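In: coordinates for the following, if possible.
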Amino acid sequence: MHKLKLATVFSGIGSVEHALIKQSIPFETVFACDSGERYLNQTESEIKDDIHLNQIRDVKKHINNLYNKERKPNYVRETYFANYDIDDSRWYDDIRFIDGNKYINQVDLFVGGSPCQSFSIMGKRAGLDDTRGTLFYHFARLVNEIKPEVFIFENVPGMLTHDYGNTWDVIKGVFKQLDYNIKFEVMDAIDFGIPQRRKRLFVVGFRDKSIEFEFPKGQQNFEPITTFLEENNEIESHFYLGKKGFEFVTNPKYKNRAKILGDTIRTQKANQQFNWNGDFVFVPTASITNDQVKRRAYEGIYNNQHGYIRQLTNRECLNLMGYSSNFKIVVPKMQAYRQAGNSIVVNVMEALINEIMKVMK
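Out: Sure thing, here's the model as predicted:
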């Protein structure tokens, strides 16, 4: 059976890969790329000048060495390697230095979502050169070089209105010039079984312009949030809050930053659970039999009931992004929170890929 050939940039912890696994769609990773929120001191042009002047042939190795000199671990890479079939030869640390020409006609599905940056130079043609200096430019450049059968571009819905709509006008112009059949839609995780209001913009482009494609509409319902939670007494005590955290989370003054779990959670973010941001679970005193929690956590009163308040665990955050229980967590606690918050909801990606597969030859 033909394996779908996948390439991703801004790969994160692999929501696309995990969606394919959950749907039992065989695939092989042509390449993946993520800097792991690490940044180089040199500009892109300075690095390219250095490569040219010193006649550096192995650009990939050179870029990898530059990142290693920063002495900051790539936690995203650690998670990705622990969960998917990949090796060093197929991993890139920086999208800016990938030569897509070596992968021409070798990719079925190409996926990525660059940060929404302001385009300081706005050309009249709204072409690819007008986006130079942004990470979106490199996503579009790679589509142009690789020529995948289909690509998916993901971003926040605010891209549609960013800079009074100028950003989206430029991006639409670029996609048009790539000579792909383009469709776009804002999709919400809550429509695909996840109790999280998380809207994201998806752009799908088909190389075969005769393909007719419609976005999945979802079921307009979702699983109860308790389905995604772990047993309270099995959760380690360090997830429970002390007195200061308890009082912060229950203070109405900070309701825009923190709240006790309801029927749905707010959009998970990279800084969730940091300084008491995000959603929290109230656990009545009578429900706790874990002596370590009783010794270390603060017991307070919420809605006239004695109990404890805890963070969502890393596993619960992944559950609420559609990841299976066998997804491996191999990085520190705060990094795992960031990775979940930065990911695409797997359920949404599953629905999108299934619709794409229906129309692909």
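In: only C-alpha atoms for contact and neighbour calcs from this point on.
Out: Noted.
In: quick check: buried residues in stretch 307-321?
Out: Within stretch 307-321, the residues that count as buried by 16 or more other C-alpha atoms under 10 Å are 307-321.
In: which among those residues gets closest to residue 155?
Out: The closest of the buried residues of stretch 307-321 to residue 155 turns out to be residue 321 (C-alpha to C-alpha; 15.9 Å).
In: on that earlier part again, go through the buried residues of stretch 307-321 and flag which are in helices.
Out: 314, 315, 316, 317, 318, 319 (DSSP state H).
In: and the longest helix for the protein?
Out: helix 346-359.
In: now do that one: distance to the chain's middle.
Out: Relative to its parent chain, helix 346-359 has a centroid offset of 16 Å by C-alpha atoms, centre = their mean, to the nearest Å.
In: could you pull out the buried residues of it?
Out: 346, 347, 348, 349, 350, 351, 352, 353, 354, 356.
In: my guess is the third one contacts residue 194, does it?
Out: Meaning residue 348. No - assessed by C-alpha atoms under 8 Å, residue 348 is found out of contact with residue 194, at 9.0 Å.
In: let me see the contact set for the nearest residue to residue 15 once chain neighbours are set aside.
Out: Nearest non-adjacent residue to residue 15, counting by C-alpha to C-alpha, 6 or more residues apart in numbering: residue 346, 5.3 Å away. Taking C-alpha atoms under 8 Å, 6 or more residues apart in numbering, we find residue 346 in contact with 15, 16, 18, 19, 321, 322, 323.
In: structure for this one too, so we can compare:
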Amino acid sequence: MNTSYTVGSLYAGVGGICKGFQNNGFELSWANEFDKNACKTYRENFKHNLVEGDVMQLDITSLDKIDVLTAGFPCQPFSVAGYRQGFDDKRGNHFFKILDFVDEMRPKVLFLENVKNLIGHDKGRTFNVIKELIEKRNYSFDAKVLNTKDYGNVPHNRERIFIIAFDKELDTSFFKDFKFSFPEKEGLSQTIQDIVINEKVEDKYYYGEDKYMYPMLKETMRRDDTIYQFRRQYVRENKSNVCPTLTANMGTGGHNVPLIKTPYGFRKLTPRECFRFQGFDDNYILPEIAISHLYKQAGNSVSVPVISRLAEHILQVLSSVEKKTLGNFLETA
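Out: Prediction:
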């Protein structure tokens, strides 16, 4: 029995997807990331081959073939009419580059992650083309939107779509009427107060009386068990008692970084806390780079516990196929 399936990761970011698969015993073979600062963070935490640079320029044949290909890829529209008429509208489109990897490597599993709105992107055309072209290659296709607070036991409102596809040629009969079993919802036992640092942090994260927004913060931020957002002209309380969706633009000016009320004053979440809200534990190393980059990386990342649960279910399918194949072999031997 195969005890270690290999993973190749495109658009790896700081390794949220990699971490989730690693947590389930998968072997990380290689990864690719374009952002140089994300690469610095990635290298602090993983020791396998990281190819830094534009995925469009990657020589696929130079990389080891893998069992699982993962990609949290940028979402782009397709010229559907042009595509179906045979026009060359593939250039520069990231999804078509992923398909090049699929065609060259024929992974057992394709794991894609994107924003929830991928389903309705370009009036649904983008999603339909993705489904059509994956199925055309004789892969299964299952997709579902999962929220971190419901599937990761982390108090973070973050909805993302996950697409899971298996190579049907692994076992034609097994995958004939196959439907991937996504994880069930689970209760949220962690609270915001379990995530935030309960001691004084560096002064740079606090908003003192010298800041123009201080009167607004003082008037609105009255609870220490919730998270607030400063919107330039007003302060909004998040009444669901979870962290609002962390965004990639948190690092630009700091206005999008969620705020909390502490015994030491009003402050924004630290990068460490933002990584915690994505399910990274404190053993995950944050390098000495500008905090704006760390905020961006946390906002761009996936939630590790959600990936871990998906990876666990993927492993169950692969193991089932292998056991069935072994059983068939023994019967005919």
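In: now, the most widely separated pair of the contacts of residue 346 of the first structure?
Out: 16 and 321 (12.1 Å).
In: how much space between the residue nearest to residue 131 of the first structure when sequence neighbours are not counted and residue 225 of the first structure?
Out: In this structure, residue 131 of the first structure finds its nearest non-sequential neighbour in residue 137, 5.1 Å apart by C-alpha to C-alpha, 6+ apart. For residue 137 of the first structure, the distance to residue 225 of the first structure (C-alpha to C-alpha, to the nearest Å) stands at 39 Å.
In: again with residue 204 of the first structure
Out: From residue 204 of the first structure to residue 225 of the first structure the distance is 30 Å (C-alpha to C-alpha).
In: ok, these two, which is more surrounded?
Out: Neighbour totals were compared for residue 204 of the first structure and residue 225, and residue 204 leads with 22 against 18 (other C-alpha atoms under 10 Å).
In: list the contacts for the more buried one?
Out: Contacts of residue 204 of the first structure by C-alpha under 8 Å, 6+ apart are 150, 151, 152, 153, 182, 183, 184.
In: I'd say residue 106 of the first structure and residue 146 touch.
Out: Yes - counting by C-alpha under 8 Å, residue 106 of the first structure does reach residue 146; the two are 7.3 Å apart.
In: look at those two and report which has more neighbours.
Out: Neighbour totals were compared for residue 106 of the first structure and residue 146, and residue 146 leads with 21 against 16 (other C-alpha under 10 Å).
In: that one -> the second structure?
Out: Taking TM-score structural alignment, the alignment pairs residue 146 of the first structure with residue 105 from the second structure.
In: for residue 326 of the first structure, same thing?
Out: Residue correspondence to the second structure (TM-score structural alignment): residue 326 of the first structure is matched to residue 283.
In: cool, residue 337 of the first structure as well?
Out: So residue 337 of the first structure corresponds to residue 295, using TM-score structural alignment.
In: show me what contacts the alignment partner in the second structure of residue 229 of the first structure?
Out: Counting by TM-score structural alignment, residue 229 of the first structure corresponds to residue 196 in the second structure. Counting by C-alpha under 8 Å, 6+ apart, residue 196 of the second structure makes contact with 269, 273.
In: can you do 10 Å?
Out: 225, 260, 262, 269, 270, 272, 273, 274, 276, 277 (C-alpha atoms under 10 Å, 6 or more residues apart in numbering).
In: residue 129 of the second structure belongs to a strand, doesn't it?
Out: No - using DSSP: H, G, I helix; E, B strand; the rest coil, the assignment for residue 129 of the second structure is helix, not a strand.
In: surely it and residue 80 touch.
Out: Yes - counting by C-alpha atoms under 10 Å, residue 129 of the second structure does reach residue 80; the two are 7.5 Å apart.
In: tell me where the stretch 1-150 of the second structure has helices.
Out: 16-22, 36-45, 80-84, 94-105, 125-136, 148-151 (DSSP state H, counting those that start in this stretch).
In: hey, which of the ones you listed is tucked in deepest?
Out: Greatest average neighbour count among the helices of the stretch 1-150 of the second structure goes to helix 16-22 (a mean of 25), per mean count of other C-alpha atoms under 10 Å.
In: average gap between that one and the first structure?
Out: Superposed on the first structure, helix 16-22 of the second structure shows a mean distance of 2.3 Å to its aligned residues (mean C-alpha distance after the TM-score superposition for the first structure).
In: so which elements touch that helix?
Out: strand 6-10, strand 27-33, helix 36-45, strand 68-72, strand 109-115, helix 304-332 (3 or more C-alpha pairs under 10 Å, 6 or more residues apart in numbering; DSSP states H and E).
In: could the ones you listed go into JSON lines alongside distance to residue 125 of the second structure?
Out: Shown next, in JSON lines, are these (distance: least, C-alpha to C-alpha, whole Å):
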{"stretch": "strand 6-10", "distance to residue 125 of the second structure": "23"}
{"stretch": "strand 27-33", "distance to residue 125 of the second structure": "27"}
{"stretch": "helix 36-45", "distance to residue 125 of the second structure": "31"}
{"stretch": "strand 68-72", "distance to residue 125 of the second structure": "19"}
{"stretch": "strand 109-115", "distance to residue 125 of the second structure": "15"}
{"stretch": "helix 304-332", "distance to residue 125 of the second structure": "26"}
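In: list the residues that contact the residue nearest to the match of residue 146 of the first structure when sequence neighbours are not counted.
Out: Closest residue to residue 105 of the second structure apart from its sequence neighbours, by C-alpha to C-alpha, 6+ apart: residue 65 at 5.4 Å. If you count contacts by C-alpha under 10 Å, 6+ apart, residue 65 of the second structure has them with 6, 7, 8, 29, 30, 101, 102, 104, 105, 106, 107.
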